[in-house]
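*Asks:* Next comes the sequence, and after it the predicted model I'd like to discuss.
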Amino acid sequence: MSHTEAAKKPLVLRNANFRRLWISSTAGIFGTAVTSVALPVIAVTELDASNSTVAVLSGMTFLPWLLFALPIGVLVDRHRRRPLIVVSLAVRTLLLASLPVAWWLDVLTVTQLFAVSFGAGLAAVFFTLAEQALVPAAVDRDELVEGNGLMTGSGALGDAGGRAVGGWVTDAWGASNALLLQVAASLASLTAILRLDVAEARPDRPKDRRVFRDMGEGLRYIFSTVPLRMLLITGALWNLGGNIVVSLLVLLVIRSLGEHPGMLGLLTAATAVGGTVGGLSAKWITGRLGSGRVWRYSMFPVVAGYATLLFITPGWGMTAGFIGLFIAGFSIALNIVVSTTFRQRVCPPQMLGRLGSAQRMVTWGMLAVAAFAAGLLVEVMDIRGAILTGILVAALAPLAAVFGPLRRVRDLEDLEPPRTEGPAGTRTETGLHTS
């Protein structure tokens, strides 16, 4: 088969290493989606936790990003990524498997639920950063948009399936028993990553072991240019407001509207289905509209989609929420593909772990802050009022993008640093130059 004919095949078929990474990621996201439905339902229905406790619980998975992302990013850059993924996936699986066991023994407590959520989140920091850093090694530079689109789209599909199945299994088996699906998905993810055949040279480890210096380099890098700063600011604002909404969704659907966990799973799956379509459409849409425009305007439909939650009612009244969350998921996926691709293209390979950790410490750390904020809001106002507050905060993100310094940029790729030939034919980048 000629090179041209091979290139016409989808990336997942023509690149075995990307396919294995893709399978591992998608299976892992499926299991995580099941867990994201089951954990708050365990708190609400099996442990009868308070509203503020349920809201805060959703942030425990993301708290490790705020506390430990920077040093873990340094470790990812100093070690081979594949072994880190294997170990962290195994640890996370064992932690989550302890919950159904504790339920069977009638010893499950809110304290264990919080501890397992935090520990599973800590393991996720390791394998998420390592996986993200492996993508550029598994594909060519010109395949990054396609690769990230496939990862985002199929990940959203796995998320949709996991949430829908998780909601159904939670109804049928019980919330704690539903976590057995997470165990099965993690085993599939481990099997795929063990077959990965990406050549990883042993990273050069500084003799001085100055971890704080390397952490500082990652932080400085994400603030070093206007495009990276704006991606960071908008991502942080969006996650702060958006996760206030998401943290309260279980309370709105189950406690306020009196719906069953299966409906919660289907409602959140609508976001993931939209994300699947958005991720798979990202290459086509950015090619026609420009990645800069897509990044700026994709967050407005998300705000509108989340606003539909203020008007949902039991039964057929949930339809507006399904439509709104589908639109939200579609637009979020476009934004993620554009942002992730730009960072991967401009970042030197040896900095990918630190860039990812510094960026997610801020943006994903906001998910934890948002959950704590949701816990406070739901104590001083009703659930819908707290959701409205989150929507208003999230709306600051697209406003910052549209009126910010990148408001006239059609393609973010135009802001990439020039690539020049270095010694011995190596490629080097000179840094971004933007006003």
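*Replies:* Alright, I've got the coordinates.

*Asks:* contacts and neighbour counts: CA atoms only from here.
*Replies:* Will do.

*Asks:* Do a quick rundown of the strands in the stretch 1-150 of the chain.
*Replies:* Under the criterion DSSP state E, counting those that start in this stretch, the stretch 1-150 of the chain contains no strands.

*Asks:* Do you have the helices of it handy? List them.
*Replies:* 3-8, 11-14, 16-41, 51-60, 63-78, 81-104, 110-138, 144-173 (DSSP state H, counting those that start in this stretch).

*Asks:* So for Val273, which of these sits nearest?
*Replies:* helix 144-173 (5.5 Å; Cα to Cα).

*Asks:* Burial check on Ser24, number of neighbours?
*Replies:* 25 (other Cα atoms under 10 Å).

*Asks:* Rebuild the helices of the stretch 1-150 of the chain as a markdown table, extending it with distance to Ser256.
*Replies:* As requested, the helices of the stretch 1-150 of the chain are exported to a markdown table (distance: least, Cα to Cα, whole Å):
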| stretch | distance to Ser256 |
| --- | --- |
| helix 3-8 | 51 |
| helix 11-14 | 43 |
| helix 16-41 | 14 |
| helix 51-60 | 11 |
| helix 63-78 | 27 |
| helix 81-104 | 26 |
| helix 110-138 | 22 |
| helix 144-173 | 18 |
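
*Asks:* To Val246, which of the ones you listed lies closest?
*Replies:* Of these, nearest to Val246 by Cα to Cα is helix 51-60, at 8.6 Å.

*Asks:* From the contact counts, what lies against that closest one?
*Replies:* helix 16-41, helix 110-138, helix 226-250, helix 365-380 (3 or more Cα pairs under 8 Å, 6 or more residues apart in numbering; DSSP states H and E).

*Asks:* let's bring in a second one:
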Amino acid sequence: MKRIKQFAEPAAPTFIHLWRHPGFLILFLTGGIIAFGNKIYELALPLILYELSHSAVKMSTMRAIEFLPNLLLAMFIGVLVDRVHKKSWSLWAIGLQICVLLGLYAVISYGNPPIFVLYVSGFLLMLFGYAFNNARVGIVKHSLPAEMLTPANASFNFMSTLVGIMGPAVTGLLLMLPVLYDALFITAFLFSIAFVLLIFLRSDEPPNAQQDGFWRELRAGWAEFRSNKLLWQLTIAVIFLNATSGMVDTTIIFYAKDALRLNNVELGTVLAAAGVGGLLGSLLISRLRRTYSVGVLVTITTLCVALSYLLMALSQSSMMLSFSLLINGCFEMISTICIWTFRQESTPHQLIGRISGITGSLFKLAMPIMIVSAGWISEFAHPTVVFWLAALGNLIIFSYCRFSSLWSK
């Protein structure tokens, strides 16, 4: 109960002190650059696949493979992150991403590579990306006092959603060039800048506790997770929320390109609407958290996201699709920040890597199979069927949240 009360009644944000914190500034800039690079390659890679195959199944398979590292390895990565120096770990993760991007760029530049090369590259990029993100959760936990966590997470997500506005539009312009895979080289360059910035981060991490053995430490993480009832209930909801979101995210590009016949610039503009919505959500979250509990916010946003999926299914123009993505981005952002912040606030610092890893694996539990299913549905039925199914799924999740103890927390 003490944890739940702490989350339901957060302290007032301290934005002025936050922006004077040198560690936060470096993490903020590094995260923004990496988010911008991710926006470029995440849009470029499926479009490269689309040009090579014109297949929704191959595009959805790519998306499913990208989530496998989280599903299969996140909890083990969490144990390792709790053991290591998180700054060094983060530098290695970014450096390995740079190597993968440059390697893939070189392979594509010499001709049409086998599809499995793109699949393996996508898997590795997500693996090292998750390794970095898990460590950053721990760095934030160690660097900032509890009352700064909500404004810090809101600021991180503000930057990522601001990039969401710019990134797809810029990528659309880049994809007008004859050589699409130049986007991979640009991403590697941006990651290199982030790597250099992170070197200057002053790390004041506490010394690692004595190691008790890998499996014993993993069991300790599971014991902490099971004792946190609200986080456990939220995780059940997030498993299915991520499944419906993954289905829609995979289908949007194919629907926009294949059904609405949007060009790359129009596609970038449409996807930027989701970034605008996310920006609005990150601006609203601090005020909402002072009024409503995490359970109420997650429940209400689940219903609103379901309505955005219905609007997508009814969209017959880029304007209507943009409007639905704006609504979707706003309420998904509010829900995400609530869940991330509660996870940080309610977890002891020595277990933050393991809890992030365990929940990270569970959060993605249903995503690969649902994403692949979305590709088959788009290929042999119609993409709008995916949107209808996602809306139905969110309505079921809303009912679970509304009539469970989440609503009263």
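*Replies:* All right, it came through fine. As the structure is a computational prediction, the values presented were derived from the model and not from experiment.

*Asks:* Quick one: closest of the helices of the stretch 1-150 of structure 1 to Leu392 of structure 1.
*Replies:* Comparing those by Cα to Cα, helix 51-60 comes nearest, at 18.3 Å.

*Asks:* Provide the aligned range in structure 2 for the closest one.
*Replies:* Across structure 2, the stretch matching helix 51-60 of structure 1 (TM-score structural alignment) is residues 56-65.

*Asks:* how about the helices in the stretch 201-350 of structure 1?
*Replies:* Per DSSP H, counting those that start in this stretch, the stretch 201-350 of structure 1 has helices spanning 211-222, 226-250, 261-289, 291-297, 299-307, 319-346. These are given in chain order.

*Asks:* Is it possible to get a markdown table of these that adds mean neighbour count?
*Replies:* Shown next, in a markdown table, are the helices of the stretch 201-350 of structure 1 (neighbours: other Cα atoms under 10 Å):
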| stretch | mean neighbour count |
| --- | --- |
| helix 211-222 | 18 |
| helix 226-250 | 24 |
| helix 261-289 | 23 |
| helix 291-297 | 23 |
| helix 299-307 | 22 |
| helix 319-346 | 23 |
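
*Asks:* picking that back up, average gap between the match of helix 51-60 of structure 1 and structure 1?
*Replies:* Following the fit onto structure 1, the mean deviation recorded for stretch 56-65 of structure 2 is 1.3 Å by mean Cα distance after the TM-score superposition for structure 1.

*Asks:* thinking again about what came up before, closest to Gly353 of structure 1 out of the helices of the stretch 201-350 of structure 1?
*Replies:* Closest among the helices of the stretch 201-350 of structure 1, once you apply Cα to Cα, is helix 211-222, at 8.4 Å.

*Asks:* Identify all contacting residues around that closest one.
*Replies:* Helix 211-222 of structure 1 has contacts (Cα atoms under 8 Å, 6 or more residues apart in numbering) with 70-71, 73-74, 228-229, 232, 351, 354-355, 357-359.

*Asks:* can you check stretch 291-310 of structure 2 too?
*Replies:* With contacts defined as Cα under 8 Å, 6+ apart, stretch 291-310 of structure 2 is touched by 7-9, 234, 241, 248, 324-325, 327-328, 331-332, 334-335, 338-339, 342, 387-388, 390-395, 397-398, 401-402, 406-409.

*Asks:* can you rerun that using 6 Å?
*Replies:* Residues outside stretch 291-310 of structure 2 that contact it (Cα atoms under 6 Å, 6 or more residues apart in numbering) are 8, 324, 328, 331, 335, 387, 391, 394, 398, 401, 406-407, 409.

*Asks:* can you check stretch 321-336 of structure 1 too?
*Replies:* The set of residues external to stretch 321-336 of structure 1 that reach it, using Cα under 6 Å, 6+ apart, is 267, 270-272, 274-275, 278-279, 282, 295, 298, 302, 305, 308-309.

*Asks:* Tell me the one of these nearest Val346 of structure 1?
*Replies:* Val346 of structure 1 has its nearest neighbour among these in Trp295, at 16.5 Å by Cα to Cα.

*Asks:* Counterpart of that closest one over in structure 2?
*Replies:* Correspondence of Trp295 of structure 1 to structure 2, assessed by TM-score structural alignment: Val298.

*Asks:* ditto for Ile222 of structure 1
*Replies:* With TM-score structural alignment as the criterion, Ile222 of structure 1 lines up with Phe225 in structure 2.

*Asks:* what do we get in structure 1 for Arg83 of structure 2?
*Replies:* Checking TM-score structural alignment: Arg83 of structure 2 goes with Arg78.

*Asks:* what's the span of stretch 199-218 of structure 1, first residue to last?
*Replies:* End-to-end span of stretch 199-218 of structure 1 (Cα to Cα, to the nearest Å): 24 Å.

*Asks:* Would you mind finding the match for Asn133 of structure 2 in structure 1?
*Replies:* Checking TM-score structural alignment: Asn133 of structure 2 goes with Thr128.

*Asks:* How much space separates the aligned residue in structure 1 for Leu260 of structure 2 from Glu131 of structure 1?
*Replies:* When structure 1 is aligned by TM-score structural alignment, Leu260 of structure 2 is paired with Leu257. To Glu131 of structure 1, Leu257 of structure 1 is 39 Å away according to Cα to Cα.

*Asks:* which of those two has more neighbours?
*Replies:* Glu131 (21 against 15).

*Asks:* Report the contact partners of the match of Arg83 of structure 2.
*Replies:* 203, 205 are the contacts of Arg78 of structure 1 under Cα under 6 Å, 6+ apart.
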